[in-house]
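> Here is my input; please provide its structure:
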Amino acid sequence: MPPFDTLWHALRHWAGKTPDRIALREGDGALSYQHLAAQAEGYARFLRSTGVDSGDRVIIVGLNVIEWVVAYLAVMRLGAIVVPANNRISAIQMAELARLLDARLAISDERHQPLFAQAGVKLLSLEAVASLSAQEELPDFASPQAPALISFTSGTTGEPKGALLSTAALCKASEVFRKFFRATSADTTVVIAPMFHNTGFIDQFGQMLLAGGETMLVKEFHRKEAIAAFKAAPATFVTAVPSVLRMLMILDDADAVFGPARTVLFGGSPMPAAWSREMLERWPHLELVHGYGLTEFGCACSFLPPEMIVDFGESVGFPAPDAELRLVGEDGQDVPQGEIGEVWVAGPTRMTEYWGRPEATAQKLSGKWLRTGDYGRMDAAGRLFLDGRRDDIINRGGEKILPSHLESLLAERPEIGYSVVIGVPDPILQQVPVAALEIRPGHEFDEGAARTFLASRLPAYAMPAHFILFDPFPRIASGKVDRRNVREAVIRMLNDRSPNLGDTHET
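A predicted model of the protein is given here:
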């Protein structure tokens, strides 16, 4: 397989070599590589006729549909900068996003067009993408150094930060997945994450595009639709956060998801060892891989190989292909093996900058290195273990508490499905730890038993001051728990001294 300079070079290659092979499916619809290339080029000509030029920012908002992918490819074909936007933000946030980008236009499905009510940007219909074309000449392909995509970091609140990836970085990010997972034109994947997330357009669609494989889109994630998609297009590559994988595992039709699969990639949080063991007992042919990624790095920073999942499942493994990792202390020097430091990462998939945020860019980049804001340690074999975010460290009267350590202990309790440990303000101690919990169906939480369990494993200062139950946790688009939302809810509840907050209550 030849190396590709851009995703478009890959699309053109497969459109010529295997024109009739299916590239993209969604429901009963499908596009071959030849037709995908033709539709994307046709829409690129139309966008050109509306005045879109290289470097212009174009926002795309919609569900996981074929038209979304066609528009995504068409914008890139012009050398414009595509912005896959979160369809779950508010109209006010979308207006802030459009102003930050100084966007040329937006392409949205009908359902999400109200998000642009205050954006002051020209709006095109996503549903019309497949039918629009023009006779405009197309420019040469963008250079590898040209900006290609702005991906906004996870979350639905706070100051938006858009990581700018070059044409080469975007292509290389997908190539990292193709290379590590040995993808070929015989491979398939089903996208259940939103396509605006890196998982959708880099890990899955991008990987399959480079390999000449097939991508099935689930328009909007619901269990019934997801199972139908896996049955219609059995996937060899499956990826999701652990909580979503667990939900799929317990379905009656779980064999349709995991039976045909070769590889299951998970990230965002460790997979509980019990879940990994159960998955391998039921589907022993599977290769389970734990990945660690960042929006600012095209997602792929490290992978834990399948042979280490059972014994070292909490580790995020070793550097991804062409990536470099180091752990840096407060003095700016590398920390010794086994000690905790901030994870810095370097490689060809690193972002160029945060769009329109020079101060944030300066704080994030140091030479070739990206400062992740994650703390971690390496064992003697060079495996990386994450120990929480810089901002997550809890300072209780001068004693430092790592939330990830507490969360790891709480995961051993059979009744606890998921936990989030946060620090809340305290007038005397500065901060105290609080454990927010999601209890597994059919189980009850016994605070006394949990405290006894933790007391034998923790110093007294690290014991949670409160245990608060959520049913369920709020989650962001990728399926990960929205820690910021959880923190705000907990602090609000404690400040109000109220025993109830919606579905949340203190034990």
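
> Could you use CA atoms for every contact and neighbour count after this?
Will do.

> next helix or strand past the lengthiest helix in the chain?
Scanning the chain for the longest helix, with DSSP state H as the assignment, gives helix 33-49. Later in the chain than helix 33-49, the nearest helix or strand by DSSP states H and E is strand 57-61.

> who does that next one touch, helix- and strand-wise?
Judged by 3 or more CA pairs under 8 Å, 6 or more residues apart in numbering; DSSP states H and E, strand 57-61 is in contact with helix 66-77, strand 81-84, strand 105-108.

> who's in contact with the second one?
Looking back up the chat, that one is strand 81-84. 54-61, 72, 75-76, 147-151, 195-197 (CA atoms under 8 Å, 6 or more residues apart in numbering).

> on that earlier part again, can you tell me which of the helices and strands packed on strand 57-61 is most buried?
Of these, the one with the most neighbours on average (mean count of other CA atoms under 10 Å) is strand 81-84, at a mean of 26.

> what comes into contact with stretch 54-62?
When contacts are defined by CA under 8 Å, 6+ apart, stretch 54-62 is touched by residues 68, 71-72, 75, 78-87, 101-109, 111-112, 126, 147, 196.

> and residue 466, how many neighbours does it have?
Residue 466 has 16 neighbours, counted by other CA atoms under 10 Å.

> For residue 247, see how far away it is.
28 Å (CA to CA, to the nearest Å).

> same deal with residue 101?
Counting by CA to CA, the gap from residue 101 to residue 247 is 37 Å.

> The structure of the following sequence is requested for comparison with the preceding one:
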Amino acid sequence: MPADSAAPAWPVMSIADANAALGGPGSPLEIRDGEVDGVKMKVYVNAPPTIRSILEMAAATWPERDYVVYEDERVTFKGMMRAVQHFAKVLRETYGIEKGDRVAIIMRNYPQWPVAFFAACSIGAIATPMNSWWTGDELEYGLSFAGVKLAVVDGQIYERMREHMKKLPELEHVIIARDKGEDHADPRVKGLETYIGDANSWGELDDIGLPAVEIGPEDDATIMYTSGTTGKPKGALATNRAVISNMFNSSTCQARMLLRRGEAIPEPDPNEQKATLLAIPFFHATGSFAILIPSMLRGDKIVAMYKWDAGEALPIIEREKITAVGGVPAIAWQLLEHPDRDKYDLSSIQAISYGGAPSAPELVSTIKKRFPDAAPGNGWGMTETCATATLNIGEDYVNRPSSAGAPPGAVELKICDPDGNTMPAGEVGELWCKSPSNCKRYWNRPEATAETFRDGWVVTGDLARIDEEGFLFLVDRAKDMLIRGGENIYCIEVESALYDHPAVMDAAVVGIPHKVLGEEVGAVVQLKPGKTVTQDELRAHVAGILAAFKVPVEIQFQDEPLPRNANGKILKPELRSRFTARA
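Have a look, this model is predicted:
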């Protein structure tokens, strides 16, 4: 569809002109030539220097506003700051956590998650979130690989990792959030409430200030685990600048939509508070970098749920006046199609955005039909880019529903051939991204770092094309990975688990298209001669090794070898065609 078909006057400004206006002198989103880690690139002039500085600003500006709501627990910005102050002091003085030490956060989206995260960041430690769905073996690997000194976990995680702690000599301390006061035999284990009390009482804690620590934009802030073609998770190390630049990428894309409509960018209303229904984990780059920290910067409210359920979300949207929902396409579909949707007042919703999984182009038209005043949005980013690099919203998304959007002025994209040469517009190749929001490197993975991080560019492994106006279209993934409801699943990891069964000779994992989840895990297996195993037995075997979301929903068996090309590579497109898409 041509770009000017949404309305007679659309667009009134090109992408390039809108980016230039937003990045110009005097703009809140001003960009200038800078240098990051020795590489010249555009940087945001007005970006706060550190995550700690955002916390300090928010607590001073909106002390009595709700920041995090979880069931009957309501934590104001003041309450969050007080809890962070006290826990940061405990980390420094009681546990000896110093600048650069790794502090793991592994729990559900409880209010204690951001306390641990901001406390670590506020003293210069490296916050290291981990997937709360990981098995004990996976947690052991993550804790050991990052050399975590202290972990803040919930009770379920502690039970999962307890038997592995004897193999983690560097893990000196474990603090259990929402601890029920049990006496823990292990002297390394304490309850978080011992130090800060329950969430509803945090606002009553004394104002003791944050510990005095020098932190700058280029100091390391987080390690977010991702995965690679080896199947073992890699820790992507990000600086304060990288994490904060991500939210300025999003803000630029949102403001650009208004300029392309011909509308003025409104001044922030000091009396208006927006609210996000958090339906994805904080341990995702999206959950923490694109929701947790930006909400603090803007004075917004986050409403968390124990577990996502569309039916339970509907009354929360009405009660809390939720303005933004989304996360992954599955969540948007479930809200749009829930039979009780019309029983609730959902008129507060202003934005339905998602990313992290393939989405059907029909999703945007369905959103516009059922929520005509809400701006649909889709974007592209990855852990290595600290979440958002591009965002496609409003009329641009309606006109290009299969695009992930055009980059803001501080983000440079290019399409390269296998030798790293830039390809012309419209041609398909590998996507490279250069931005101040890019991670610094992989933790203790020099070879993987050299492969992915090149002179300020992230070599993404995604196959894509970019049109003449700069809109990004993802075509496929060069890396062997599928995404189920926003969760990255690397095929080789699941294949290795299948290979571990004594009856399996050969195995290949592919994505099965799914309307809501984007993809589910499918597998084709060749058994060893004379060996037998049922699909249920093999699924149970994989479930004993990997997290539940990685277990194949369907396994097909065959006697002949799996199809391969002349180089011995399995012909996965042929295998994918054997599976029927699921609703």
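
> Let me see the TM-score of these two.
Once superposed, the chains reach a TM-score of 0.76 (TM-score structural alignment, normalised by the length of structure 1), with 430 aligned residues with a CA RMSD of 3.6 Å.

> coming back round to it: specify the angle between the longest helix of structure 1 and helix 66-77 in degrees.
On the basis of axes from the mean of the first three to the mean of the last three CA atoms, to 10 degrees, helix 33-49 of structure 1 is oriented at 60 degrees to helix 66-77.

> Distance from helix 33-49 of structure 1 to the middle of the chain?
Here helix 33-49 of structure 1 is found 28 Å from its chain centre; the criterion is CA atoms, centre = their mean, to the nearest Å.

> tell me which strands and helices that helix is in contact with?
Packing partners of helix 33-49 of structure 1 (3+ CA pairs under 8 Å, 6+ apart): helix 7-17, strand 22-26, helix 66-77.

> So which of these is nearest residue 170 of structure 1?
Across those, the minimum distance to residue 170 of structure 1, taken as CA to CA, is reached by helix 7-17, at 8.1 Å.

> Which strands and helices lie in contact with that closest one?
Counting by 3+ CA pairs under 8 Å, 6+ apart, helix 7-17 of structure 1 packs on helix 33-49, helix 205-211.

> just those: most buried one?
Highest mean neighbour count of those: helix 205-211, a mean of 28 (counted as mean count of other CA under 10 Å).

> Tell me the residue in structure 2 aligned with residue 209 of structure 1.
Per TM-score structural alignment, the equivalent position to residue 209 of structure 1 in structure 2 is residue 296.

> What is the aligned counterpart of residue 393 of structure 2 in structure 1?
In structure 1, residue 393 of structure 2 lines up with residue 305, judged by TM-score structural alignment.

> no wait, residue 79 of structure 2
If you follow residue 79 of structure 2 across to structure 1 using TM-score structural alignment, you land on residue 35.

> and residue 368 of structure 2, which of the three is it?
helix (DSSP: H, G, I helix; E, B strand; the rest coil).

> Can you tell me what it aligns to in structure 1?
Residue correspondence to structure 1 (TM-score structural alignment): residue 368 of structure 2 is matched to residue 280.

> so what's its match closest to, chain neighbours aside?
Closest residue to residue 280 of structure 1 apart from its sequence neighbours, by CA to CA, 6 or more residues apart in numbering: residue 286 at 6.6 Å.

> Report the contact partners of the one you found.
By CA under 8 Å, 6+ apart, the neighbours of residue 286 of structure 1 are 258, 261, 262, 263, 264, 280.

> Which one (most neighbours) among these?
Counting neighbours by other CA under 10 Å, the top entry in the contacts of residue 286 of structure 1 is residue 258, with 25 neighbours.

> need the contact list for that one.
Shown in contact with residue 258 of structure 1 (CA under 8 Å, 6+ apart): 238, 283, 286.

> before we move on, the earlier item: distance to residue 159 of structure 1 for the helices and strands packed on strand 57-61 of structure 1 - can I get that in JSON lines?
Output for these, formatted as JSON lines (distance: least, CA to CA, whole Å):
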{"stretch": "helix 66-77", "distance to residue 159 of structure 1": "25"}
{"stretch": "strand 81-84", "distance to residue 159 of structure 1": "16"}
{"stretch": "strand 105-108", "distance to residue 159 of structure 1": "20"}
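
> So for residue 116 of structure 1, which of the ones you listed sits nearest?
strand 105-108 (8.5 Å).

> Mind jotting down where the strands sit in the stretch 451-583 of structure 2?
Taking DSSP state E, counting those that start in this stretch as the test, the strands found in the stretch 451-583 of structure 2 are 453-454, 457-466, 472-477, 481-484, 487-490, 504-514, 518-527, 554-558.

> ok, now the stretch 151-300 of structure 1?
Ranges of strands within the stretch 151-300 of structure 1 are 162-166, 188-191, 214-217, 237-239, 263-267, 287-292, based on DSSP E, counting those that start in this stretch.

> Of all the ones you listed, which one is nearest residue 14 of structure 1?
strand 214-217 (11.5 Å).

> For that closest one, give me every contacting residue.
22-27, 64-66, 185-192, 204-205, 208, 229, 233.

> rerun that using 7 Å as the cut-off
22-26, 64-65, 187-192, 205, 208, 233 (CA atoms under 7 Å, 6 or more residues apart in numbering).

> again with stretch 357-370 of structure 1
Counting by CA under 7 Å, 6+ apart, residues outside stretch 357-370 of structure 1 touching it are 344, 345, 346, 353, 354, 371.

> whereabouts in structure 2 does that stretch align?
The aligned range for stretch 357-370 of structure 1 in structure 2 is 445-458, by TM-score structural alignment.

> quick one: buried residues of that stretch?
By 16 or more other CA atoms under 10 Å, the buried positions in stretch 445-458 of structure 2 come out as 449, 452, 453, 456, 457, 458.

> The stretch 301-450 of structure 1: helices as residue ranges?
Along the stretch 301-450 of structure 1, counting by DSSP state H, counting those that start in this stretch, helices occupy 309-312, 358-364, 403-410, 447-455.

> Throw the buried residues of stretch 445-458 of structure 2 into TSV and include distance to residue 140 of structure 2, thanks.
Below are the buried residues of stretch 445-458 of structure 2 laid out as TSV (distance: CA to CA, whole Å):
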residue	distance to residue 140 of structure 2
449	23
452	25
453	27
456	32
457	31
458	28
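
> Looking at those, which one is closest to residue 214 of structure 2?
Using CA to CA, the buried residues of stretch 445-458 of structure 2 come closest to residue 214 of structure 2 at residue 456, 25.6 Å.

> if I look at the closest one, how far off is residue 34 of structure 2?
Counting by CA to CA, the gap from residue 456 of structure 2 to residue 34 of structure 2 is 12 Å.

> again with residue 298 of structure 2
25 Å.

> Then residue 139 of structure 2?
On the measure of CA to CA, residue 139 of structure 2 and residue 34 of structure 2 end up 38 Å apart.
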